[in-house]
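Enquirer: let me see the structure of the following:
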Amino acid sequence: MQTSTSTPPIQIAIIDNHTLFRQGMISLLGDFEEVTVVFDAENGEDMISKIKKFPSPDIILMDITMPVMDGYEATAWLKTNHPAIKVLALSMSDEDRPIINMLRSGAVGYMLKESKIRDVVHAMQTIQKHGYYLNELVSGKLLHTMQNKNTPADKSKELTSNELTFLKLSCSELTYRQIADEMNLSPHTIDNYRESLFQKFGLKSRTGMVLFAIKNQIISV
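Expert: Model prediction:
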């Protein structure tokens, strides 16, 4: 049993279509006094039904690939209807596309299901304290940028027209080669724009660029 904390436990819900995964998470989290599982659900539709019957969670652990209503739709629904509830995505995929799409849908963090349970608890504590959780995908400088809440105008003014267009297209599902075609530029030039943004704002990944654009309202979600 983990050491008792002076703060109330974080109220959480687990949304995943695999019953064994949900049961396993509930069992593992039972060793942590820092969190309390208020309900679990097998998909977004089930979540909507149960959210009316149970105490409102502070944080929801959200799977992505689910039948009936997937993680993207469920997260977007929460952002519209229950914006105070934060979503931490838990997925098997470490590819750009699902990460970007979950962040665009409203998730405030993204972790792999293979993560250690103590790291998941730490992520939820971070979300409870700061409102978001950023792991190795994003650098400390980006964290600083987000915490300082720079205005969109301040950040947009630091970008050239082509860099701004590239940044917006990077927040889509287009590959870098497709972005080059869309902008009628060579892949080499696109690589230069990417590296320029990485250096200019201390980013390390495409996911970092998306987070940067969302937090500074350079793109709308």
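Enquirer: can we go C-alpha only for contacts and neighbour counts from here?
Expert: OK.
Enquirer: now do stretch 36-55: everything it contacts.
Expert: 9-19, 22, 26, 29-30, 56-57, 66-71, 73-74 (Cα atoms under 8 Å, 6 or more residues apart in numbering).
Enquirer: what's the answer for stretch 146-156, then?
Expert: 164, 212, 215-218.
Enquirer: ok so, going back, need the buried ones from the contacts of stretch 36-55 selected in ChimeraX.
Expert: The buried residues among these can be selected in ChimeraX (16 or more other Cα atoms under 10 Å) with this line:
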select :9,10,11,12,13,14,15,16,17,22,26,29,56,57,66,69,70,71,73,74
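Enquirer: Three-state assignment for residue 64, please.
Expert: coil (DSSP: H, G, I helix; E, B strand; the rest coil).
Enquirer: list the residues that contact the nearest residue to it once chain neighbours are set aside.
Expert: Nearest non-adjacent residue to residue 64, counting by Cα to Cα, 6 or more residues apart in numbering: residue 71, 4.0 Å away. Residue 71 makes contact with 43-44, 62-65, 102 under the criterion Cα under 8 Å, 6+ apart.
Enquirer: now do residue 11
Expert: Here residue 11 is in contact with 35-38, 56-59 (criterion: Cα under 8 Å, 6+ apart).
Enquirer: switch the cut-off to 10 Å
Expert: Counting by Cα atoms under 10 Å, 6 or more residues apart in numbering, residue 11 touches 34-39, 55-60, 85, 124.
Enquirer: am I right that it sits in a strand?
Expert: Yes: secondary structure assignment places residue 11 in a strand (three-state DSSP).
Enquirer: report the buried residues of the host helix or strand of residue 90.
Expert: In this structure, residue 90 is located in strand 86-91 according to DSSP states H and E. Using 16+ other Cα under 10 Å as the test for burial, strand 86-91 gives 86-91.
Enquirer: after that strand, which helix or strand is next?
Expert: helix 96-105.
Enquirer: and that following helix, what does it pack onto?
Expert: helix 71-81, strand 86-91, strand 109-112, helix 206-215 (3 or more Cα pairs under 10 Å, 6 or more residues apart in numbering; DSSP states H and E).
Enquirer: please redo it, this time with the cut-off set to 6 Å
Expert: Counting contacts by 3 or more Cα pairs under 6 Å, 6 or more residues apart in numbering; DSSP states H and E, helix 96-105 packs against helix 71-81.
Enquirer: run this one through as well so I can compare:
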Amino acid sequence: MIEKISIVIVDDHTLFRSGVANLLSEFEEINVLFQASSGKDLQQKLSADNLPDIILMDITMPAMDGYEATKWVTGLYPQICVLALSMFDDEKSIISMLKAGACGYLLKESDPSDLLEAIKITKEKGLFINENVSGRMLVSLRHDSKAGAANLKPSQREMEFLQYCATELTYKEIADRMNVSPRTVDNYRESLFSKLNIKSRTGLVVYGIKNSLIQI
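Expert: Below you'll find the model as predicted:
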């Protein structure tokens, strides 16, 4: 039995939004929970009872645009990955969405197979890097400004996860201790890898000890 990836689509263009929903519904691994026409509409429809794995987020929308909606989602529901789906391919739009908390960026002109692949990668790794979101761009974001650096600091839950990394617990056991799903723990790990530019659990522990973030 295939584990379905739950999706929410936020876009103010009804035909495009419905088209993407119909397209994704054809893939057996995708479950479209609902659609929203703006950030405000998303706020009204999203609740603890219907949280998706991934939100496909447009940028230019009335009432509340994609930047503000992404900040709201990632601030209140950090376990949700926001994948920007926009017609804009300029660096300013991409960087602004990443700063707002988006996990990746995809152009609306992309092929359906590329969209499906981006969704799968985002679900698996919590981060989608392609030609739009390059490694160099992520590095520049880390050092862009003091405000940007503040946004890249580990969250309280990520700090809790970091502490557990110094134990012999498996990731699944850590998820049980933190009372979250294994996928959420995966998101904590990948987020710390990205924020701290670290590639392994051992590296996380060493970093935590050196910076007095882990109590031994």
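Enquirer: TM-score of the superposed pair?
Expert: Aligned and superposed, the two chains score 0.64 in TM-score terms (TM-score structural alignment, normalised by the length of the second structure); 150 aligned residues with a Cα RMSD of 2.3 Å.
Enquirer: which bit of the second structure covers stretch 145-152 of the first structure?
Expert: In the comparison with the second structure, stretch 145-152 of the first structure aligns to no range at all (TM-score structural alignment).
Enquirer: so what's the residue nearest to the spatial centre of the second structure up against?
Expert: In the second structure, the residue lying closest to the centroid (Cα atoms, centre = their mean) is residue 81, at 2.7 Å. Applying Cα atoms under 6 Å, 6 or more residues apart in numbering, we find residue 81 of the second structure in contact with 54, 103.
Enquirer: state the distance from it to residue 208 of the second structure.
Expert: 25 Å (Cα to Cα, to the nearest Å).
Enquirer: next: residue 32 of the second structure.
Expert: According to Cα to Cα, residue 32 of the second structure and residue 208 of the second structure sit 39 Å apart.
Enquirer: okay, now residue 217 of the first structure: neighbour count?
Expert: Around residue 217 of the first structure there are 16 other residues, counting by other Cα atoms under 10 Å.
Enquirer: before we move on, what about the one 4 residues further on?
Expert: Here the number of neighbours of residue 221 of the first structure (other Cα under 10 Å) works out to 13.
Enquirer: distance-wise, check the nearest residue to it once chain neighbours are set aside relative to residue 54 of the first structure.
Expert: Setting aside the residues directly before and after it, residue 221 of the first structure is nearest to residue 104 in space (Cα to Cα, 6+ apart), at 5.4 Å. Residue 104 of the first structure sits 27 Å away from residue 54 of the first structure, taking Cα to Cα as the criterion.
Enquirer: related to what we said a few turns ago, closest to residue 109 of the first structure among the buried residues of strand 86-91 of the first structure?
Expert: Taking Cα to Cα as the measure, residue 88 is the one of these closest to residue 109 of the first structure, at 4.8 Å.
Enquirer: what sits against the equivalent of the closest one over in the second structure?
Expert: Matched by TM-score structural alignment, residue 88 of the first structure corresponds to residue 83 in the second structure. Contact analysis of residue 83 of the second structure by Cα under 6 Å, 6+ apart lists 56, 102-105.
Enquirer: just give me the closest of those to residue 158 of the second structure.
Expert: Out of the contacts of residue 83 of the second structure, the member with the shortest distance to residue 158 of the second structure (by Cα to Cα) is residue 103, at 16.1 Å.
Enquirer: before we move on, back to that, can I get the contacts of residue 71 of the first structure in a markdown table including distance to residue 143 of the first structure and neighbour count?
Expert: Output for those, formatted as a markdown table (distance: Cα to Cα, whole Å; neighbours: other Cα atoms under 10 Å):
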| residue | distance to residue 143 of the first structure | neighbour count |
| --- | --- | --- |
| 43 | 31 | 24 |
| 44 | 30 | 27 |
| 62 | 23 | 28 |
| 63 | 25 | 27 |
| 64 | 25 | 26 |
| 65 | 28 | 16 |
| 102 | 19 | 24 |
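Enquirer: check which helix or strand residue 121 of the second structure maps to.
Expert: Using DSSP H and E, residue 121 of the second structure falls in helix 112-125.
Enquirer: report the distance from that helix to the chain centre.
Expert: 12 Å (Cα atoms, centre = their mean, to the nearest Å).
Enquirer: residue 8 of the first structure: how many residues sit nearby?
Expert: 11.
Enquirer: quick one: it from residue 33 of the first structure, how far?
Expert: For residue 8 of the first structure, the distance to residue 33 of the first structure - Cα to Cα - is 9 Å.
Enquirer: so what corresponds to residue 26 of the second structure in the first structure?
Expert: Using TM-score structural alignment, residue 26 of the second structure pairs with residue 31 in the first structure.
Enquirer: name the SS class of that match, please.
Expert: Applying three-state DSSP: residue 31 of the first structure is coil.
Enquirer: check the burial of it by counting its neighbours.
Expert: When neighbours are counted by other Cα under 10 Å, residue 31 of the first structure comes out with 14.
Enquirer: if I look at the residue nearest to residue 64 of the first structure, how far off is residue 17 of the first structure?
Expert: 10 Å.
Enquirer: again with residue 200 of the first structure
Expert: Applying Cα to Cα to residue 200 of the first structure and residue 17 of the first structure gives a distance of 41 Å.
Enquirer: residue 144 of the first structure now?
Expert: 36 Å.
Enquirer: in the second structure, what sits opposite the residue nearest to residue 221 of the first structure in the alignment?
Expert: Using TM-score structural alignment, residue 104 of the first structure sits opposite residue 99 in the second structure.
Enquirer: residues near its match, how many?
Expert: 21.
Enquirer: then the one 5 residues further on?
Expert: With neighbours defined by other Cα under 10 Å, the count for residue 104 of the second structure comes to 25.
Enquirer: residue 131 of the second structure now?
Expert: For residue 131 of the second structure, using other Cα under 10 Å, the count is 8.
Enquirer: over to residue 143 of the second structure?
Expert: For residue 143 of the second structure, the neighbour count with other Cα under 10 Å is 12.
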